[in-house]
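Asker: any chance you can model this:
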Amino acid sequence: MAKQFPRLDERLRDFIGRQHVFFTASAAAGTRVNVSPRSTRELRILGDTEAAYLDLTGSGNETAAHLRADGRLTLMLCAFEGLPMILRLYGRGSVLARGGADYARLLDTAFGGTEPPGARQIVHIAIDLVQTSCGYAVPLFDYGGERENLDRWAAAKGEAGLDAYRREKNARSLDGLPTGLFDGA
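Answerer: Sure thing, here's the model as predicted:
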């Protein structure tokens, strides 16, 4: 039932465009595996073998630490409505630091120059394998809309409050790996 492809095609891009949530998975040697849900409003397909997402401030920064240590990254999308399908994008990830030239360029070209409240970094993936599978056992769900909680929380914290929070919660992974978010992290 699974099919593999070297790149995204129009049909798979269309599938991605209809989804509301995707999941990231990463790990490094000797660490816990991290899986995180994310809104597709921050996801951009940049080409047949390239994607990126605006990473928002959260309670941890596992993906960044794992990418520094190992580089492997998987994005997964699955249909919760309509025809069943699971899509996985396997590849090598990297983090573009907020405030850096690469971040600014991609923010401008892929995200219209708009930075949502709480933006922390951009995660880029160079896709080396695309795989679909049936998704027959994935339940159906109705999409109820985006949550605005993080936007309100980040706006209330302000830049200084977000910086302090990130220094406390986002400088190291659960397993003690540096995330690279700050110099000397």
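Asker: C-alpha from now on. contacts and neighbour counts both.
Answerer: Will do.
Asker: I45 and L54 touch, don't they?
Answerer: No. Between I45 and L54 no contact is recorded; they are 11.9 Å apart, counting by Cα atoms under 8 Å.
Asker: and this one, please, so the two structures can be compared:
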Amino acid sequence: MGKFNNKITSRIQKFIEAQKMFFVATAPKNGRISLSPKGMDTFRVLNQNRIAWLSLTGSGNETSAHLLDDNRITIMFCAFEGAPNILRLYGKAKEILPNDPEWDDLISQFPKLAGTRQIFDVTIESTQNSCGMSIPFYEYKEERNQLLDWIDEIGESGVKQYWEDKNRTSIDGLDTKLKE
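Answerer: This is a model prediction of the structure:
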């Protein structure tokens, strides 16, 4: 049984900041559950009960569609180096797009990354730490550059066309906020 907390403690924040990868899980009331790995410098702890995650252009936009239907979200971190640990953050999320009033304040927390699509603003309701003793060790080598290279190649207009073609509905046909 894991240990629950109602906030992100300084110990939990240090663990989060040391991780190179995290996983995001969302689900609509009806439809597929989405579980996606995320990387790069795209995660910020804003305070003990709030985080923000910068979402880059990707093959789908499931989180956006799911949050319009059910705003629950789980974020998981695993220690692949050092002491074993699995951390889950449970909360409620909302999507922030560039034309939303909160955008300027939140985007200033992140590096400028080509292909930035939206920010997910998450209110943390609880955290859970568990042992992670069965998680294997992996060595971090480097970030992959393929996404940024592809975005540089297709340019801003190509990214917007990709959003139009691939990111306006979920795999279950649910609308995303990119439709607005």
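Asker: one step back: compare I45 and L54 of the first structure and say which is more crowded by neighbours.
Answerer: Higher neighbour count among I45 of the first structure and L54: L54, with 28 against 17, using other Cα atoms under 10 Å.
Asker: wait, a strand at that one?
Answerer: Yes. L54 of the first structure: assigned to a strand according to DSSP: H, G, I helix; E, B strand; the rest coil.
Asker: could you check how far it is from M1 of the first structure?
Answerer: With distances taken as Cα to Cα, to the nearest Å, L54 of the first structure is found 32 Å from M1 of the first structure.
Asker: likewise H66 of the first structure?
Answerer: For H66 of the first structure, the distance to M1 of the first structure under the criterion Cα to Cα works out to 30 Å.
Asker: so for these two, which sits in the more crowded spot?
Answerer: Neighbours per residue (other Cα under 10 Å) separate H66 of the first structure from M1, with H66 holding more: 27 against 6.
Asker: what lines up with Y165 of the first structure in the second structure?
Answerer: Y165 of the first structure maps onto Y162 in the second structure when the alignment is built from TM-score structural alignment.
Asker: same check, this time on R7 of the first structure
Answerer: Checking TM-score structural alignment: R7 of the first structure goes with K7.
Asker: where's its match, which helix or strand?
Answerer: Under the assignment given by DSSP states H and E, K7 of the second structure is not contained in any helix or strand.
Asker: and Y140 of the second structure, what is it in contact with?
Answerer: Listed by Cα atoms under 8 Å, 6 or more residues apart in numbering, the contact set of Y140 of the second structure reads K20.
Asker: any idea what it aligns with in the first structure?
Answerer: Applying TM-score structural alignment, one finds that Y140 of the second structure aligns to Y143 in the first structure.
Asker: please apply the same query to K112 of the second structure.
Answerer: Under the alignment (TM-score structural alignment), K112 of the second structure pairs with E115 in the first structure.
Asker: which residues touch the residue most central in space within the first structure?
Answerer: Geometric centre of the first structure, nearest residue: Y53, 4.9 Å, by Cα atoms, centre = their mean. Counting by Cα under 8 Å, 6+ apart, Y53 of the first structure makes contact with E42, L43, R44, I122, V123, H124.
Asker: can you get me a residue count around the match of K112 of the second structure?
Answerer: The burial count assigned to E115 of the first structure is 15, neighbours taken as other Cα under 10 Å.
Asker: now it: which helix or strand?
Answerer: According to DSSP H and E, E115 of the first structure maps onto no helix or strand at all.
Asker: and the strands in the first structure, which stretches?
Answerer: Shown for the first structure, the strands assigned by DSSP state E span residues 3-5, 21-26, 34-39, 43-47, 50-56, 72-78, 86-97, 119-133.
Asker: now for the last one, which elements pack on it?
Answerer: In this case it means strand 119-133 of the first structure. Secondary structure elements in contact with strand 119-133 of the first structure, counted by 3 or more Cα pairs under 8 Å, 6 or more residues apart in numbering; DSSP states H and E, are strand 3-5, strand 50-56, strand 86-97.
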